[in-house]
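Engineer: This is a predicted model, with the sequence first.
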Amino acid sequence: MLKIIPDGFFFDFLSKAKAAGSVSLLVVLASVAIVAFMGLNYGIDFKGGTDMILKFEKPLDSDTVRAAAAEAGFPDANVQEFGSSGTQFLVQTSAIAIVDQAKIESLRPELAKVGTLKNLVWSDENPERMDLTFDGEVSNEAISAALAPLVGPVEVEIDTTGAEKRQIVRFEDLQSKVTEGFAKALPDTFNPVGGIERLETVGPRVGKQLRDSGVLSLVVALFLILAYIAFRFDLRYAPGAVLALAHDVAISVGVFSLIQMEITLPTIAALLTVVGYSLNDTIVVFDRIREALADRGENEIEYTINQAISDTLSRTIMTSLTTLVAVGAIFVFGAGLIKDFAFALIVGIIVGTYSSVFVASPAMLFMHRYLATRRELKARTESVA
């Protein structure tokens, strides 16, 4: 079997634990500070907006599609090539409808010109509808004429089901706006029939729920791992494993914040994958430590742990390098969300390989000494009593 570390290799890893721990603490604190001051660049999944995949009849570049998106009414659009043909693009925008809260507020003065507006109801959960109540009679045609210059054609109908008469305004749907906008901006390359391959909209409230669920999934995973390690090994090992995983996630998120990488659902999936990968690495080391402790004889526990880490070092490095080669290929040749997913894995694998040696193992030694001290104190107390 190929080994990059020769048999009989030994290194005193624990003698470097204080230095490594100081570095880890500084990097984690720096990551927390970066996230606090720079924030996270949440994607459409978490802040709300629209994802669409557009197909063109001729190859284009991203700048051309971005300019067409701005002309169509989406100046904030983020455009990425989707696939390698040059005819498909992923377009992301914060718009979930042709109107938003700011646009709705700008409609009030125009509506006030046609009658005394008593109430206006609009919600981002149903952004294509607005309910109006006037003090007195106002015709549907007058409302349509007042709104058309600002939001385009609208449909107005009277609702008499409630205690008070109200008029319902229905705006043009977002897909129609996209179709019309790109057909006008790129008439030779965009086919209104079939040009939109996918269009998905996430409202701000749903995005917040997804964001909270993503954070909860990471927290639950760490607690379940704590329970599993405590059951699989014993209490000495569990805190070290969770500390290493929290260390990996904190640093990874700090890197994402530093480079302002978009945080999406695939990013959360990558972090959970990193948690699983790092845990696997840590369990291999812990399993060897447990075997060595059971047969250490007169050896000091520090020597035994160092020997166990040295014995598994070849496997740890080979596994990480093999995985990095595969993920690196995805990062180099991939695009869009899959590229971000691969980058998250690369960061996590590097940090996870380090933490299984320099974070989890020293923490296990600390817990061993702490529990041994407690047992001694308890024994002394009982003997005195």
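Structural biologist: Structure's in. What do you need? As the structure is a computational prediction, the values presented were derived from the model and not from experiment.
Engineer: alpha carbons only for contacts and neighbour counts from here, please
Structural biologist: OK.
Engineer: Can you point out the buried residues in the longest helix belonging to the chain?
Structural biologist: Within the chain, and with DSSP state H defining each element, the longest helix by residue count is helix 301-333. If you call a residue buried by 16 or more other C-alpha atoms under 10 Å, then helix 301-333 has these buried ones: 301, 303-317, 320, 324, 327-328, 330-331.
Engineer: what helices or strands is that helix leaning on?
Structural biologist: Helix 301-333 sits against helix 265-294, helix 337-358, with contacts defined as 3 or more C-alpha pairs under 8 Å, 6 or more residues apart in numbering; DSSP states H and E.
Engineer: mind listing what Q209 touches?
Structural biologist: The contact partners of Q209, by C-alpha atoms under 8 Å, 6 or more residues apart in numbering, come to F46.
Engineer: check which helix or strand covers it.
Structural biologist: Element membership for Q209 (DSSP states H and E) is helix 204-232.
Engineer: Tell me how many other residues surround the residue lying closest to V359 once chain neighbours are set aside.
Structural biologist: Leaving aside its chain neighbours, V359 sits nearest to A244 (5.6 Å; criterion: C-alpha to C-alpha, 6 or more residues apart in numbering). Close neighbours of A244, defined as other C-alpha atoms under 10 Å, add up to 27.
Engineer: can you check T50 too?
Structural biologist: T50 has 21 nearby residues by other C-alpha under 10 Å.
Engineer: That one against A77, yeah?
Structural biologist: No: between T50 and A77 there is no contact, the gap being 9.6 Å when judged by C-alpha atoms under 8 Å.
Engineer: Need the residues touching each of the two.
Structural biologist: Q92, T93, S94.
Engineer: Can I get the buried part of these as one PyMOL selection?
Structural biologist: The buried residues among the shared contacts of T50 and A77 can be selected in PyMOL (16+ other C-alpha under 10 Å) with this line:
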select buried, resi 92+93+94
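Engineer: Reformat the shared contacts of T50 and A77 as TSV; add distance to M261 and secondary structure.
Structural biologist: Output for the shared contacts of T50 and A77, formatted as TSV (distance: C-alpha to C-alpha, whole Å; DSSP: H, G, I helix; E, B strand; the rest coil):
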residue	distance to M261	secondary structure
Q92	15	strand
T93	16	strand
S94	17	coil
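Engineer: got another, please set it beside the one above:
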Amino acid sequence: MFQLLRTKHVISFMRWSKFAFAFSSLMIIASVATLAVKGLNFGLDFTGGTLIEVGFEQPANLSEVRAALVKEGFDDATVQNFGSTREVMVRLRPREHVAGEVIGNQIIHAIKFGTGQNVEMRRIEFVGPSVGDELAEAGGMAIIVSLICILLYVSMRFQWRLSAGAVLALAHDVTITLGVFSFLQIEVDLTIVAALLTVVGYSLNDTIVVFDRIRENFRKMRKGSPAEIMDSSITQTLSRTLITSGTTLFVVISLFVKGAPSIHGFALALLLGITVGTYSSIYVASALALKLGITREHLMPPKVEKEGAEFDSLP
């Protein structure tokens, strides 16, 4: 089988675990501090606002539409195609003491004046802040429930020390990703929640592959310390990890560089999550299980005594 990384020597990953823990701790502390001080820049899905659907006679130039809205003072407007190149959706944050119909007329006027096209308002809706609060609560609960379910699944499949390492690694990935979004004040909407859940699933898949090999080697390798067995297991799965992460990152980077501005946040969340998740599968999940005292005895299958075994030793 083709391997991206061929090595006859076992790489001593666990030797650097202390430095990895220090680095991860600094990143977590910085992320939590940033979230506490700056918070997240919630998008319209969570804050509420006005949604306006506009129809064009010719395919719309989104950059031109954005420039026209910024010129008229709508700096917070989110502009994206909806259905076709002639349909554009404009989303705005809530504006106090301004009726939705007035905002709609202002948007239509700004687009007509800035693009020189005749446009038609197809639909206008207002999303209240209470709905946004419900969506924010539902998004947070989705991530928390997924982590709890993962903890239960990995506990049943492996051992609680490994499951604790896996869940803490996933929480590590999500926290650092949100910390970067908070620091850069990138808008967080429902697509970012979807990206975070995707990161959780992706990182868990990588961690499960490593854990499977760790369990197999703990049962097969009779010599060597737990750290040496983990080093061997991670080295054996390293080629698969690099190929999987590399090919996924190619697609995500393409989305980030060439994709529309409306999906930049989604692509950035995946880019950060996959990168941090690949690192955490080695230096957080596995290393934490080792720090919690995982041994060969914890992963050995239980011995099942066959019926009548007590008579086998009789002459």
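Structural biologist: Yep, that arrived. Note that the structure is predicted; figures quoted are calculated from it, not measured.
Engineer: on that earlier part again, where's the residue nearest to V359 of the first structure, which helix or strand?
Structural biologist: Short version, using DSSP H and E: A244 of the first structure is in helix 238-258.
Engineer: burial count for the aligned partner of V347 of the first structure in the second structure?
Structural biologist: Using TM-score structural alignment, the partner of V347 of the first structure in the second structure is L272. The local packing of L272 of the second structure (other C-alpha under 10 Å) involves 20 other residues.
Engineer: Nearest spatial neighbour of L272 of the second structure, chain-adjacent residues omitted?
Structural biologist: That would be T177: by C-alpha to C-alpha, 6+ apart, it lies 6.1 Å from L272 of the second structure.
Engineer: give the contact list for the alignment partner in the first structure of that neighbour.
Structural biologist: Matched by TM-score structural alignment, T177 of the second structure corresponds to S252 in the first structure. Residues near S252 of the first structure by C-alpha under 8 Å, 6+ apart: A344, V347, G348, V351.
Engineer: just checking, the last one touches D248?
Structural biologist: Right, the one you point to is V351 of the first structure. Yes: counting by C-alpha under 8 Å, V351 of the first structure does reach D248; the two are 5.8 Å apart.
Engineer: Neighbour count: these two, which is higher?
Structural biologist: The residue with more neighbours, out of V351 of the first structure and D248, is D248; 29 against 21, by other C-alpha under 10 Å.
Engineer: For E200 of the first structure, what is the enclosing helix or strand?
Structural biologist: Using DSSP H and E, E200 of the first structure falls in strand 196-202.
Engineer: contacts for that strand?
Structural biologist: Contacts of strand 196-202 of the first structure (C-alpha under 8 Å, 6+ apart): 44-45, 48-55, 96, 175, 179.
Engineer: I'd like to know how far the aligned partner of S245 of the second structure in the first structure sits from A342 of the first structure.
Structural biologist: Under the alignment (TM-score structural alignment), S245 of the second structure pairs with S320 in the first structure. As defined by C-alpha to C-alpha, to the nearest Å, S320 of the first structure lies at a distance of 14 Å from A342 of the first structure.
Engineer: same question, S252 of the first structure
Structural biologist: 13 Å.
Engineer: Then K16 of the first structure?
Structural biologist: 31 Å.
Engineer: who has more neighbours, these two?
Structural biologist: A342 (24 against 11).
Engineer: Once you drop chain neighbours, what's closest to that one?
Structural biologist: F331 (5.2 Å).
Engineer: quick one: what's aligned to that neighbour in the second structure?
Structural biologist: By TM-score structural alignment, F331 of the first structure lines up with F256.
Engineer: Its match touches I263, doesn't it?
Structural biologist: Yes: with contacts defined as C-alpha under 8 Å, F256 of the second structure counts as touching I263 at a distance of 7.4 Å.
Engineer: how close does the residue mapped onto R232 of the first structure from the second structure sit to L151 of the second structure?
Structural biologist: Aligned by TM-score structural alignment, R232 of the first structure pairs with R157 of the second structure. Using C-alpha to C-alpha, we find R157 of the second structure at a distance of 10 Å from L151 of the second structure.
Engineer: In three-state terms, label D75 of the second structure for me.
Structural biologist: Three-state call for D75 of the second structure (DSSP: H, G, I helix; E, B strand; the rest coil): coil.
Engineer: which element is the closest residue to it other than its chain neighbours on?
Structural biologist: Leaving aside its sequence neighbours, D75 of the second structure sits nearest to L69 (C-alpha to C-alpha, 6+ apart; 6.9 Å). For L69 of the second structure, the host element (DSSP H and E) is helix 62-71.
Engineer: what's that helix in contact with?
Structural biologist: Against helix 62-71 of the second structure from outside (C-alpha under 8 Å, 6+ apart): D75, A77, T78, V79, Q80, N81, I107, A110, I111, F113, G114, T115.
Engineer: Take those residues and keep only those in strands.
Structural biologist: T78, V79, Q80, N81 (DSSP state E).
Engineer: now, among these, which is nearest to L147 of the second structure?
Structural biologist: T78 (31.6 Å; C-alpha to C-alpha).
Engineer: The closest one is in contact with V90, isn't it?
Structural biologist: Yes: under the criterion of C-alpha under 8 Å, T78 of the second structure makes contact with V90 at 5.6 Å.
Engineer: Between the two, tell me which one has more neighbours.
Structural biologist: More crowded of T78 of the second structure and V90, by other C-alpha under 10 Å: V90, with 21 against 18.
Engineer: Just list what the helix or strand encompassing that one packs against, helices and strands only.
Structural biologist: Element membership for V90 of the second structure (DSSP H and E) is strand 84-92. Judged by 3+ C-alpha pairs under 8 Å, 6+ apart, strand 84-92 of the second structure is in contact with strand 49-56, strand 78-82.
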